[in-house]
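[1] Generate a structure from the sequence data that follows.
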Amino acid sequence: MKKLMITVLLLTSVILLISASSLSKHLIILFFIGNLSSFVGTLAGGGGLITLPAMMLIGIPIQTSIATNKFSSGIAAVSSVFYLIHHKQLSIKTIIPHLFVAFLGGIGGALVTAQLSENTMNMFAIILLSIALVVTFKNKGWVERAQCGYHESTKNRWAPFILFSIAAYDGGFGPGSSTFGILYYMNKQLTYLKAVQLTRVLIFGSCVGAFIIFYQTGFLQWSYAIAMACGSIIGSQIGLLVLPKVPLKIAKSLLITIMCFLITQMVYKII
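    Purely as a prediction, here's the structure:
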């Protein structure tokens, strides 16, 4: 069943790309960018480390790149959420609160992006990622705690604010937001598997909220967005299939590696 689902998604994406191939040579490139970034982003975050630089490298403006990334990430995330609900790995009751807060955060982040420079957003991300990197390195019980069974953590009155902030950052910019989400949920005593699953919900909500704002600005190019979304759906589904088989030590190493790359890239852009 899983192999059949992947095959159908792949064939559908290829058909869409062939029918649109006359529009731009960039479409095939964007399809594979979306595929790779969504796969990496599902497992450890940092998909924006691939998508935004790659889109700008082929000549797509930064505003259009962010808008396209929000659309494709949102489509990939909703496919993940449906997958998780269908396989009873997450319940609607669990999803709705996270989705609502993330939706509001995505709207807020997209609105703020219109007022802030890219350098300011990069500096903000560097500070947060550096803190997350230090916490991850120092937390020697990361793997042992992650092996515990899933349970709802104790209520935290700051939780909605933290989730809103992560979603706002994702809605306004993006690189590293999934990593922040995974680390946040891990810190709430959830397993790595459940942390990734809930992060997909968070990204879906923030992308929907941000997409509404970016659509109104006119920055979205539908041909680019659809091509990348097709690749992102496949990358996300493959990531979810691989996820249960990823050893926890490798997962931690992957998170640390992604954070280091993100920090390096953003420091380079500021300099």
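[2] switch to C-alpha atoms for all contacts and neighbour counts from now on
    Will do.
[3] can you map out the helices along the stretch 1-150 of the chain?
    When secondary structure is read from DSSP state H, counting those that start in this stretch, the stretch 1-150 of the chain shows helices at 2-20, 26-44, 48-57, 62-86, 92-113, 118-138, 142-146.
[4] a markdown table please, covering the ones you listed and showing mean neighbour count and distance to Lys188.
    Below are the helices of the stretch 1-150 of the chain laid out as a markdown table (neighbours: other C-alpha atoms under 10 Å; distance: least, C-alpha to C-alpha, whole Å):
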| stretch | mean neighbour count | distance to Lys188 |
| --- | --- | --- |
| helix 2-20 | 13 | 30 |
| helix 26-44 | 24 | 17 |
| helix 48-57 | 19 | 25 |
| helix 62-86 | 23 | 20 |
| helix 92-113 | 21 | 14 |
| helix 118-138 | 15 | 14 |
| helix 142-146 | 17 | 10 |
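[5] To compare with the earlier structure, here is another sequence to fold:
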Amino acid sequence: MLDSIWLYPLLFAASVIAGWIDSIAGGGGLITIPVLLGVGLPPQMVLGTNKFQASFGSFTAAFYYVRKGVAPLRQARLGIVCTFVGSALGTWAVQQIDPSALNIIIPFLLLGIAVYMLFTPSIGETEQRPRLSQAFFFALFGIGLGFYDGFFGPGVGSFWAIAFVGLLGFDLLKATGYTKVMNFTSNVVSFALFLAGGHVLVTAGLVMAVGQIVGARVGSGMVIAKGVKLIKPIFVVIVILTTLKLLYNRFA
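    Have a look, this model is predicted:
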């Protein structure tokens, strides 16, 4: 339990905003992780509780995108399996190894994505010819980004989206839909392993889960209605904010 019952409305509000952001461009952890740290949870408990509540938001968004035909699951079955495996390995590894060294590398990769998006105005507006087969893509990125999400996490939605656009030729709407499917897979695996390790505050997670569902449903509906024109600017802003947050963590 938290020290005060009045902290729960704060967690709910934060999770609504995070769910909305996550369903559009990823990056909801920029809000939920600092808030969970701020209410006094230890770092491992923060990671576990964050994965718990994020699972509900990513499921809500993924379900909506699948139901609307944006992200048919039959194309992503291999990706789901590989992401499941990668996330399990990453979540196990983060409980054995300090991931702080990634604070040095990841910001510069994210900055590269932001620059690429800003200076390639037409990217993601229409579908293009794929550069990799889907089987190879999902095997490689499912294991790799699944592991990264379980081990560290910040910016994983951005990495998925740019990979879908750049290597499979998806437009940003389709890329966003499939990103949420992969996010849900890695979130729920990580949550299960953190729960098994006793690193989830269920009461806080349930309150935030409700907020995530609300925010994700609103955000995914806006994406379907407005498409790339909504996704791209929010995506770039979130990537830049994630980069700045990681640099602050590293050098502050």
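[6] returning to what we had before: quick one: which of the helices of the stretch 1-150 of the first structure is nearest Ile162 of the first structure?
    Ile162 of the first structure sits nearest to helix 92-113 of all the helices of the stretch 1-150 of the first structure, at 9.7 Å, using C-alpha to C-alpha.
[7] Give me the mean deviation of the closest one from the second structure.
    For helix 92-113 of the first structure, the mean deviation from the second structure after alignment is 1.6 Å (mean C-alpha distance after the TM-score superposition for the first structure).
[8] for stretch 226-240 of the first structure, same thing?
    Aligned to the second structure and superposed, stretch 226-240 of the first structure gives a mean residue distance of 0.8 Å (mean C-alpha distance after the TM-score superposition for the first structure).
[9] which residues make contact with that stretch from outside it?
    By C-alpha atoms under 8 Å, 6 or more residues apart in numbering, the list of residues contacting stretch 226-240 of the first structure from outside reads 6, 9-10, 13, 16-17, 27-28, 30-40, 42-43, 68-69, 71-73, 75-77, 79-80.
[10] Report the secondary structure element holding the residue nearest the centre of the first structure.
    Nearest residue to the geometric centre of the first structure (C-alpha atoms, centre = their mean): Ser178, 4.6 Å. If you go by DSSP states H and E, Ser178 of the first structure is part of helix 177-187.
[11] How far away from the center of its chain is the helix or strand just after that helix?
    As assigned by DSSP H and E, the chain's next helix or strand after helix 177-187 of the first structure is helix 192-217. Here the centre of helix 192-217 of the first structure is set off from its chain's centre by 7 Å, with C-alpha atoms, centre = their mean, to the nearest Å.
[12] and helix 192-217 of the first structure, which stretch of the second structure?
    The aligned range for helix 192-217 of the first structure in the second structure is 172-197, by TM-score structural alignment.
[13] Which positions in the helix holding Ser178 of the first structure come out as buried?
    Neighbour-count burial for helix 177-187 of the first structure flags Ser177, Ser178, Thr179, Phe180, Gly181, Ile182, Leu183, Tyr184, Tyr185, Met186, Asn187 (criterion: 16 or more other C-alpha atoms under 10 Å).
[14] Just give me the match in the second structure for the first one.
    Put plainly, it is Ser177 of the first structure. In the second structure, Ser177 of the first structure lands on Val156 (TM-score structural alignment).
[15] Quick check: that match touching Gly142?
    No - here Val156 of the second structure lies out of contact with Gly142, judged by C-alpha atoms under 8 Å, at a distance of 11.3 Å.
[16] can you redo the buried residues of helix 177-187 of the first structure as CSV with distance to Ile85 of the first structure?
    As requested, these are exported to CSV (distance: C-alpha to C-alpha, whole Å):
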residue, distance to Ile85 of the first structure
Ser177, 22
Ser178, 20
Thr179, 22
Phe180, 23
Gly181, 19
Ile182, 19
Leu183, 22
Tyr184, 22
Tyr185, 19
Met186, 21
Asn187, 24
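[17] With respect to Leu128 of the first structure, which of those is nearest?
    Using C-alpha to C-alpha, the shortest approach to Leu128 of the first structure within these belongs to Phe180, at 8.4 Å.
[18] Distance of that closest one relative to Ile92 of the first structure?
    In this view, Phe180 of the first structure and Ile92 of the first structure are 23 Å apart by C-alpha to C-alpha, to the nearest Å.
[19] Ok, Ala167 of the first structure next?
    According to C-alpha to C-alpha, Ala167 of the first structure stands 19 Å off from Ile92 of the first structure.
[20] ditto for Asn122 of the first structure
    To Ile92 of the first structure, Asn122 of the first structure is 34 Å away according to C-alpha to C-alpha.
[21] do Ile58 of the first structure as well
    Taken as C-alpha to C-alpha, the span from Ile58 of the first structure to Ile92 of the first structure is 40 Å.
[22] same question, Leu104 of the first structure
    Leu104 of the first structure is 18 Å from Ile92 of the first structure, where distance means C-alpha to C-alpha.
[23] do Cys207 of the first structure as well
    19 Å.
[24] now swap in Ile6 of the first structure and tell me
    As judged by C-alpha to C-alpha, Ile6 of the first structure and Ile92 of the first structure stand 24 Å apart.
[25] contacting residues around the aligned residue in the second structure for Val267 of the first structure?
    Applying TM-score structural alignment, one finds that Val267 of the first structure aligns to Leu247 in the second structure. Neighbour list for Leu247 of the second structure: Asn103, Ile104, Pro107 [criterion: C-alpha under 8 Å, 6+ apart].
[26] switch to 7 Å and redo it
    Residues counted as contacts of Leu247 of the second structure (C-alpha atoms under 7 Å, 6 or more residues apart in numbering) are Asn103, Pro107.
[27] Helix 172-196 and the helix or strand hosting it, what's the angle between them?
    Per DSSP H and E: Leu247 of the second structure is located in helix 228-251. Angle of helix 228-251 of the second structure versus helix 172-196, following axes from the mean of the first three to the mean of the last three C-alpha atoms, to 10 degrees, is 40 degrees.
[28] Name the residues of helix 228-251 of the second structure that come out as buried.
    Within helix 228-251 of the second structure, the residues that count as buried by 16+ other C-alpha under 10 Å are 228, 230-232, 234-236, 238-247.
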